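Q: okay, predicted coordinates and the sequence, questions at the end:
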Amino acid sequence: MTSPEPSRFTLDHRLPAGHFDRELRADARAGLTATPKVLPPKWFYDERGSALFDEITRLPEYYLTRAEREILHARAAGIARLTGARSLAELGSGTSEKTRVLLDALTAAGTLERYAPVDVSPAPLREAGAALRTAYPALRITATVADFEHDLTLPRDPAPVLVAFLGSTLGNLDTPRRAAFFTALRAALRPGDSLLLGADLVKDPQTLIRAYDDSRGITAEFNRNVLHVLNEGLDADFQPDTFQHRAVWNPEEERMEMRLRSRTAQSVKLPAAGLTADFAEGEELLTEISVKFRRDRLTAELADGGFTLTEWWTDTAARYALLLATPTP
């Protein structure tokens, strides 16, 4: 699919027809029959969930977005100078709002020719394309609808390429999935290319818990939204108010976990998945992990995946890191 200005903006839809319906059924069957029960966090993000998350990023307790933005504003010009990127690829780009600091810096440096956002949803990519064509009239935008964990589509030219993976989305991947991601990404990059990665850091557990269990209850509604998605997509009969939001620090894995705890024993029917899920009173459903990192741990994971850490920046409170890495020869 292309816009009326194919030379300026293209949208390549690489997900097959019916992809989300099949994935939702498969994830529900696998996750709700597992012990403990689990669902991938990608199902938070229907239109309502995306709006709730946008609201979360503005909450006083949720420091991550502000910390990353602080680092980007301080370091974007240096990132442009260090990478000399002619192509910027962004994984999980959404509406690309947070990327404008990078786009501005690379444009000011005179190198950027192409922006290649990747997301599983076409709507934010179209929205971004419309806005960015106006803001950056010389920029070629080649958007791709894809699941980067299974179909890592990156531009090959013009080189060098800078891949941005921001928002601490890396933390939603467990250790094996992070290893697979780094290995696949390294295989897609060439000498001279770079990776810009956002990572939330290990810190006081109470600060973390507040960030995932805000005083207004917005994160609780966001968490329960996955049950609305299952109701809508699978004709399920979840009663979201019968589940309590829980934000738990897992010290062994050094990660935050979002869970939904059943307030009562109940059976939930999901006809479109051919499934009935039984919950005991107090039984929990794991809906998201958010791994927090230490520099030595992340440096080692990058090295194992074929990357060399070249720069490590934090916000002034040292809560969050933005790092630059290059493919190891």
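A: Here it is on my side, so go on. As the structure is a prediction and not an experimental result, all values here were calculated from the model.

Q: only C-alpha atoms for contact and neighbour calcs from this point on.
A: Fine.

Q: and the contacts of stretch 294-308?
A: The contact list for stretch 294-308, computed with CA atoms under 8 Å, 6 or more residues apart in numbering, reads Ala179, Ala180, Phe182, Thr183, Arg186, Leu201, Val202, Leu309, Ala325, Thr326, Pro327, Thr328.

Q: helices of the stretch 101-250 of the chain, start to end?
A: For the stretch 101-250 of the chain, the helices defined by DSSP state H, counting those that start in this stretch occupy 122-135, 175-188, 205-212, 218-234.

Q: check which helices and strands the first one sits against.
A: Under the contact criterion of 3 or more CA pairs under 8 Å, 6 or more residues apart in numbering; DSSP states H and E, helix 122-135 touches strand 9-13, strand 114-119, strand 140-145.

Q: of all the ones you listed, which lies closest to Asp237?
A: Evaluated over the helices and strands packed on helix 122-135, closeness to Asp237 peaks at strand 114-119, with 29.4 Å, by CA to CA.

Q: helices or strands up against that closest one?
A: Here strand 114-119 touches strand 87-91, helix 122-135, strand 140-145, going by 3+ CA pairs under 8 Å, 6+ apart.

Q: would you format these as JSON lines with distance to Asn231 and mean neighbour count included?
A: Output for those, formatted as JSON lines (distance: least, CA to CA, whole Å; neighbours: other CA atoms under 10 Å):
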{"stretch": "strand 87-91", "distance to Asn231": "28", "mean neighbour count": "25"}
{"stretch": "helix 122-135", "distance to Asn231": "22", "mean neighbour count": "17"}
{"stretch": "strand 140-145", "distance to Asn231": "25", "mean neighbour count": "23"}
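
Q: okay, now the one to match up with it:
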Amino acid sequence: MTIKPVFEDATPLTRLPDDRDFLADVIAGLGKPQKQLAAKYFYDAAGSDLFEAITRLPEYYPTRTELGILDARGAEIAAVLPPRASLVEFGSGSTVKVRRLLRHMPALAAYVPVDVSESFLRSEAETLRADLPTLRVEPVAADFTQPFTLPADLGGDGFAGFFPGSTIGNFEPPEAARLLAQFGQELGAGASLIVGVDLVKDPAVLEAAYDDAAGITAAFNLNLLTRINRELAGTFERAHFRHRALFNAAASRIEMHLVSTRAQTVTVGGRAFAFAEGETIHTENSYKYTIDGFRRLAAEAGWSAGTVWTDPEALFSVHALTRAG
């Protein structure tokens, strides 16, 4: 199972942490005035299974809505990309989404999936080669949030990029702009990029997507405490914390928190942390954009906005961007 960002679709954000990184990050986060834990640590085996369950929930619209756009408009989306380019998918994970484009790109020079989970990457690449034997598949094991080197001998008409799943929303806006600029540098002058972006909408719809009636998202959030207890000698009592998801309209983001239901002291790695009743641990942000807002962000990163595709309810968007030649 590849690491995924919170509530986005099978896209890794960072390399697998070792225990020292995990412990250092948890101690630093819990020591801040607003306690926080990094979302990348959600994904142990149990967290990954819970995430997969979340994507199937009736309240959780992003996965099925983006797939619907790719199914309905895949030919149009593929048509804005150079037909003989090498298509780079940043944080590829599963090939479920990219297949919606590949079926419309028979002259593609190569498909280059980029993922930190090398074993999962190789497995997905082998399956895709078996299903599409004429397609050249050149996987790259790398953390896409850091600069990396693309294969240099693919031929064709340069590179194009694919970044689905609204993973861009898991980054603070300045970091999202930095990441888009980095993609432009890696893909090169004149490159095209397809990006999935979740849209601002009724807060009730957003909050339900991150706080479902069945409690799967709550279990997903609370599982982070179970992981800390297991791996870092933590003493969290899950029963003394509850899940909260809220839309911060001023910041245009969904926030996830774990709320302490009582005054208590918890230890992690031998360090003690006091909680007041009602105090929270901030575990995740997911930024939501307007179409114009994301276009402005892309422009800051050196991209020109092209066509945008949305679903009939305007829940989600897929953007075509172009780099100056």
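A: Noted; the coordinates are in hand. Owing to the predicted nature of the structure, the values given are computational and were not obtained by experimental measurement.

Q: buried only: go through the contacts of stretch 294-308 of structure 1 for me.
A: Ala179, Phe182, Thr183, Arg186, Leu201, Val202, Leu309, Ala325, Thr326, Pro327 (16 or more other CA atoms under 10 Å).

Q: show me what the first one aligns to in structure 2.
A: Right, the one you point to is Ala179 of structure 1. Aligning on TM-score structural alignment places Ala179 of structure 1 opposite Ala177 in structure 2.

Q: any idea what Val137 of structure 2 aligns with in structure 1?
A: Matched to structure 1 by TM-score structural alignment, Val137 of structure 2 sits across from Ile141.

Q: let me fix that: Leu199 of structure 2
A: Using TM-score structural alignment as the criterion, Leu199 of structure 2 maps onto Leu201 of structure 1.

Q: against Arg319 of structure 1, how distant is its match?
A: Note on Leu201 of structure 1: its distance to Arg319 of structure 1, by CA to CA, to the nearest Å, is 6 Å.

Q: go on, Ala89 of structure 1?
A: Going from Ala89 of structure 1 to Arg319 of structure 1 by CA to CA gives 25 Å.

Q: go through stretch 155-172 of structure 2 and flag the buried ones.
A: By neighbour count on 16+ other CA under 10 Å, the buried set for stretch 155-172 of structure 2 is 158-171.

Q: er, stretch 38-53 of structure 1 actually
A: Buried, per 16+ other CA under 10 Å, within stretch 38-53 of structure 1: Val38, Leu39, Pro40, Pro41, Trp43, Phe44, Tyr45, Gly49, Leu52, Phe53.

Q: in which helix or strand does the last one reside?
A: This means Phe53 of structure 1. For Phe53 of structure 1, the host element (DSSP states H and E) is helix 47-56.

Q: quick check, nearest of the contacts of stretch 294-308 of structure 1 to Arg25 of structure 1?
A: Ala180 (24.0 Å).

Q: could you measure from Val120 of structure 1 over to Gly274 of structure 1?
A: With CA to CA as the criterion, Val120 of structure 1 and Gly274 of structure 1 are 26 Å apart.

Q: more crowded one of these two?
A: The residue with more neighbours, out of Val120 of structure 1 and Gly274, is Val120; 21 against 11, by other CA atoms under 10 Å.

Q: counterpart of Gly305 of structure 1 in structure 2?
A: Aligned partner of Gly305 of structure 1 by TM-score structural alignment: Ala301.

Q: nearest residue to its match in space, please, no chain neighbours.
A: Distance criterion CA to CA, 6 or more residues apart in numbering; nearest residue to Ala301 of structure 2, sequence neighbours excluded, is Ala181 at 4.6 Å.

Q: just Thr95 of structure 2 next, same as before
A: The spatial neighbour of Thr95 of structure 2 that comes closest, neighbours along the chain excluded (CA to CA, 6+ apart), is Glu124 at 6.9 Å.

Q: so what's the residue count around the corresponding residue of structure 1 for Arg73 of structure 2?
A: Counting by TM-score structural alignment, Arg73 of structure 2 lines up with Arg75 in structure 1. The burial count assigned to Arg75 of structure 1 is 18, neighbours taken as other CA under 10 Å.

Q: Asp212 of structure 2 maps to what in structure 1?
A: Aligning on TM-score structural alignment places Asp212 of structure 2 opposite Asp214 in structure 1.

Q: try Ser252 of structure 2
A: Ser252 of structure 2 maps onto Glu254 in structure 1, by TM-score structural alignment.

Q: quick check, that match in contact with Ile289.
A: No: applying CA atoms under 8 Å, one finds Glu254 of structure 1 not in contact with Ile289, separated by 10.0 Å.

Q: thinking again about what came up before, give me the spatial nearest neighbour of the match of Ala179 of structure 1, chain neighbours excluded.
A: The shortest distance from Ala177 of structure 2 to any non-neighbouring residue, by CA to CA, 6+ apart, is to Ala301 (5.2 Å).

Q: how far away is that neighbour from Phe247 of structure 2?
A: Distance of Ala301 of structure 2 to Phe247 of structure 2, given as CA to CA: 26 Å.

Q: which parts of structure 2 are strands?
A: For structure 2, applying DSSP state E gives strands covering 86-90, 110-115, 140-141, 159-163, 192-198, 241-248, 253-260, 264-268, 271-275, 280-287, 303-310, 316-323.

Q: dump the ones you listed into a markdown table; add distance to Val26 of structure 2 as well.
A: Shown next, in a markdown table, are these (distance: least, CA to CA, whole Å):
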| stretch | distance to Val26 of structure 2 |
| --- | --- |
| strand 86-90 | 27 |
| strand 110-115 | 24 |
| strand 140-141 | 26 |
| strand 159-163 | 29 |
| strand 192-198 | 29 |
| strand 241-248 | 17 |
| strand 253-260 | 14 |
| strand 264-268 | 8 |
| strand 271-275 | 10 |
| strand 280-287 | 11 |
| strand 303-310 | 36 |
| strand 316-323 | 33 |
